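[1] need a structure here:
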Amino acid sequence: MSSTESPLTATPPNATTTSQATKETLEDYTLRFAPRSYRRWTPMVVATTALGGIAYMADFSIGAGIGLAHGTGNALVAIAVAAVVIFVTGFPLAYYGARYNIDLDLITRGSGFGYYGSVLTSVIFASFTFIFFALEGSIMAQGLKLGLGLPLWLGYLVSTLMVIPLVIYGMKALSKLQVWTTPIWLVLMVAPLVYLVATDPGTVDRFLSYAGTDGEGGVNTASVLLGAGVCLSLIAQIGEQIDYLRFMPPKTEANKRTWWTAVVMAGPGWVVLGALKQAIGVFLAVYILAKVGPTAAPEPIQQFRGAFDAMMPSWMVVPLAVALVVISQIKINVTNAYSGSLAWTNSFTRVTKHYPGRMIFVLVNLAFALALMEADMFSFLNSILGFYSNCAIAWVVTVATDIGVNKYLLKLSPLQPEFRRGMLHAVNPVGVVAFVAASGLSIAMYFHALGDTLQPYSPVAAAVIAFVLTPLMAIVTKGKYYLRRTDDGIDEPLLDTEGNPSATTYDCHVCRQPYERPDLAACRTHDAYVCSLCLSTDSVGDHVLPAQPTAV
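    Sure thing, here's the model as predicted:
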């Protein structure tokens, strides 16, 4: 690859085939292990590209909504609490994605859920992408209404349709978009904040003293937990970060320092910038509250319109505010549309054993998002996010606990991740039971089924139940539902001497394409190998290896 070539635009090797499924998944290794031959860029370049996808404006709305309701003190503590939880749980997931070059769905399969059990969490992640697509689309429509006079319903439609051309080519389009737009976005976001603080220090005092509409003032547990629950709806963002981190190069003795820096920065580290944006959202909402009122103050377009109005001529204010909102919306929503399409496609392919093409599910995801926008989801944003966060927390904490506790401490879960059909049981009760119990009970608490007093504690319940039940279920089941087989029929080890996935290639007997060692298993009926996607689409199980007796 030339020095001027974008790291995620290199043409994958041997991507010409008559099979639509094979050709499309080789575009950027959707639904697959990402091979070493494709991962030719440096750790820091991957990290920079990954961080470009978190330029969304939702953080400003989320922070503003919490701050206006509960006051600055409660909001800042809630943001900090959620950030710590997101960082701690995101770390093991980011490590596994970067180390073994697989996305979060593939990680989830072998981390307590099983081959079909992880369909549950794929749907949760897909829901995350269209909920936040709808949120960002709503923010963009507000900007188009202010700047161009478009009615909101038309703005929703425009914000949905404009991303379709950008997600057709997957990571190739995303990488170029993120690299070119990030500097502009940073300048437009940071400049007005710095100006306000420097020229009017009183804004900081008003921000810190704001007590919120509940009028209680001070910091109290219920308000903090309610606010943290909304912030924790973003916990599933780690899935989108891993969609980039799976392209990390092998970790070696020579690059281990930069490798770890990149993984931490672009993995769980995304929440540092996210928390700062939420705090800025509180600041800007308090700043413009008297001008626009409590209804409009959480709208980023109004926040930045007010900030720009203080530092530049009036004729520049609206165009710059609209430009910031539109750039931010495009940057995140191409990622939402792309990642959501992967999650839906992955689930559909496993359940039906048919690969319909990723673009079908791009449209499905966008249809869900458009329906939410037209239903005016922005007006009940905190309720949607508070409900959703219970499911997201239960999932992420379950997988993180399986990696951190069941794999490394209890050693009941296989240390090396497994995702191939035939190697995993259909359902693993360890993750499924922990997830269903944690999400079910916390949702019941959220809807006051267990009383008003416990309602704010639903996100805490989701995290604690998942954290306790995951190792408990592993102990009860003795870890016997993780692997259906321990031998995939290939003599060569999965990992090389440095612990990285092997780069040796073998040809798939079905699609006639070469794949690296971790993406294949032996064929049941032929003296040959079959790739993971062809195993997934084997409707009669002709190639899937039989179950292997577990040693006592």
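[2] can we go C-alpha only for contacts and neighbour counts from here?
    Noted.
[3] Neighbours of the closest residue to residue 538 other than its chain neighbours, how many?
    Spatial nearest neighbour of residue 538, chain neighbours left out: residue 353 (6.3 Å); criterion: CA to CA, 6 or more residues apart in numbering. Other residues near residue 353 come to 19 when the count uses other CA atoms under 10 Å.
[4] Pull up the gap between residue 353 and residue 444, please.
    Residue 353 is 34 Å from residue 444, where distance means CA to CA, to the nearest Å.
[5] Repeat that for residue 140.
    Taking CA to CA as the measure, residue 140 falls 33 Å from residue 444.
[6] more neighbours, the two?
    Taking residue 140 and residue 444 together and counting by other CA under 10 Å, residue 140 has the greater number of neighbours (31 against 16).
[7] Please name every helix or strand in contact with the strand or helix carrying that one.
    Here residue 140 sits within helix 119-148, counting by DSSP states H and E. On a contact count with 3 or more CA pairs under 8 Å, 6 or more residues apart in numbering; DSSP states H and E, helix 119-148 meets helix 58-70, helix 104-108, helix 152-161, helix 300-309, helix 314-352, helix 358-374, helix 381-401.
[8] Now find how far off-centre it is within its chain.
    Remark: helix 119-148 is offset 13 Å from the chain centroid, using CA atoms, centre = their mean, to the nearest Å.
[9] one more to put side by side:
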Amino acid sequence: MSTTDAHPPETSVEPAAGQAVKETLEDYTLRFAPRSYRRWTPMVVATTALGGIAYMADFSIGAGIAFSHGTGNALVAIAVAAVLIFVTGFPLAYYGARYNIDLDLITRGSGFGYYGSVLTSVIFASFTFIFFALEGSIMAQGLKLGFGLPLWLGYLVSTLMVIPLVIYGMKALSKLQVWTTPVWLLLMVGPLVYLVAEDPGTVDRFLSYAGTDGDGGVNTAAVLLGAGVCLSLIAQIGEQIDYLRFMPPKTEANRRSWWAAVVMAGPGWVVLGALKQAIGVFLAVYVLSEVGPAAATEPIQQFRGAFDAMMPSWLVVPLAVVLVVISQIKINVTNAYSGSLAWTNSFTRVTRHYPGRMVFVLVNLGFALALMEADMFSFLNDILGFYSNCAIAWVVTVATDIMVNKYLLKLSPHAPEFRRGMLYAVNPVGVVAFTAASGLSIAMYFHALGDTLQPYSPVAAVVLAFVLTPLMAVATKGKYYLRRTDDGIEEPLLDAEGNPSALTLTCHVCRQPYERPDLAACRTHDAVVCSLCLSTDKVGDHVLPAR
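    This next block holds a predicted model:
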């Protein structure tokens, strides 16, 4: 394929394409992340990705489940959710790291189609602003305790302070996460170790706590209700992949460190997440008699009580506030960043116009601030329980498509595809499976099928998504995965080791060099065009015909 620099018609691509190209090259927003940009070692990428899960919401989630159903049910629920999140997260993390694309780009070629995955992009964007609001609420509680700020002002401060940090992409975020992680780990783990060592009786009180609705025993309904809340975090794998897409190529020399990084920072995030939820139960039970059940779910109160037992009183509140602020910044720069990618991705595909990622940073923060001002923290578990049904249906559908449809049935193309023109607009495999699974599970959650089945809504989401995804692939014979099998470029997409090719060609529209996986042949010129210029091609001059 020639790379002749013929000019396209003036009406083909939006005038702001130059600005879009410049901005997306900061961290390859909406694009394949090229080898030339991925200079970090596997462990640096993993550390950066894990830094993003420093959120305090886990402590609140664990405490809320325990107060409703008791410690026994809470711990089993946490374990059940963690296993499911790990199993479904593994194939997604592998594909993101191996092929250097984010979860939306994976979803396009794994059952949803070019426009069909807009559904899941909106769900992921919702995940980011819901959890931004949750973390912002926790930080506002800390600012109120430490500085006397009213909550409404704390919400505003926690929102505005991340904007300067999230303007920059992976380069800035990697430095922030690496440098703050040791301090965060010390402040989080230290109090737990001290309390258990100094007063072993705290462990007995923790394990015997029965909750407000429980009798101390473990029962299925309580476990499933608790697991449903925990499973709202299943979409966190999308934020992990936003970092994992910058993994270096997998080679024989780095094979062990590459796999260790993918497992640790991909599905492995849930191990630390589950531990934090369990610690949240422990600390909430510990401070319950002092602050009462309403405040005991607030991480700032949990750590204030723990620090109070181990250090001078003048140091207690400042350290608790420092821990909350560090945690909020670490996770909310990730929430704002990932949310802006998801919104921008959806908007660009639907309108074929790239408005700039910062526009959607502000949109995402606006949604989050509205939730905070509406006091979402007081009905946290209800929001998360509802949201989890959509998130479970999406993640299980994509994971099943990769594990079953690609590797077992071989009806889904093995290498992921995300470029416009190569995919059908909508693939019924993923869209039908996701819609049916999320629709029925949400109906169950709102008691439409009776009170008895209500706790089983997350189970319904998992089972339906897992069963319908391969059934739809068989029923359609895999017909709607690829609109065409040849992108018009002679050079292979993958190199000899199965990594995306590092061959560089020049897009004749924006005149920038891109690596092979980000390009396709142009329909009307003897040249190649990049994926973003394809996305913003308003009249389809560059999009290859179906074949």
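[10] Please pull up the equivalent of the residue nearest to residue 538 of the first structure in the second structure.
    Aligned against the second structure by sequence alignment, residue 353 of the first structure finds its counterpart in residue 352.
[11] Mind telling me what residue 267 of the first structure corresponds to in the second structure?
    In the second structure, the residue matched to residue 267 of the first structure (sequence alignment) is residue 266.
[12] Tell me who's in contact with its match.
    For residue 266 of the second structure, the residues meeting the contact criterion (CA atoms under 8 Å, 6 or more residues apart in numbering) are 89-90, 93-94, 237, 240-241, 244.
[13] ok, now residue 88 of the first structure?
    For residue 88 of the first structure, the contact set (CA under 8 Å, 6+ apart) comprises residue 268.
[14] I am assuming residue 162 of the second structure contacts residue 328, so please confirm or correct that.
    No: using CA atoms under 8 Å, residue 162 of the second structure and residue 328 do not qualify as a contacting pair, with a distance of 9.3 Å.
[15] Neighbour count: these two, which is higher?
    Here residue 162 of the second structure and residue 328 are compared on neighbour count by other CA under 10 Å; more neighbours surround residue 328, at 28 against 22.
[16] Might you report the residue contacts of the more buried one?
    Remark: with contacts taken as CA under 8 Å, 6+ apart, residue 328 of the second structure is in contact with 54-56, 135-136, 138-139, 158.
[17] And residue 273 of the first structure, by the same measure?
    Contacts of residue 273 of the first structure (CA under 8 Å, 6+ apart): none.
[18] Now it: which helix or strand?
    Applying DSSP H and E, one finds residue 273 of the first structure within helix 270-296.
[19] Now render the helices and strands packed on helix 119-148 of the first structure as a markdown table, adding distance to residue 221 of the first structure.
    Supplementary listing: these in a markdown table, determined by distance: least, CA to CA, whole Å:
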| stretch | distance to residue 221 of the first structure |
| --- | --- |
| helix 58-70 | 11 |
| helix 104-108 | 32 |
| helix 152-161 | 37 |
| helix 300-309 | 28 |
| helix 314-352 | 32 |
| helix 358-374 | 31 |
| helix 381-401 | 16 |
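[20] most tightly surrounded among those helices?
    Mean neighbour count (mean count of other CA atoms under 10 Å) peaks for helix 58-70 among these, with a mean of 27.
[21] which element follows that one toward the C-terminus?
    Elements were assigned by DSSP H and E; along the chain past helix 58-70 of the first structure, the next helix or strand is helix 72-100.
[22] Mean deviation, that following helix versus the second structure?
    Comparison of helix 72-100 of the first structure with the second structure after fitting gives an average deviation of 0.2 Å (mean CA distance after the TM-score superposition for the first structure).
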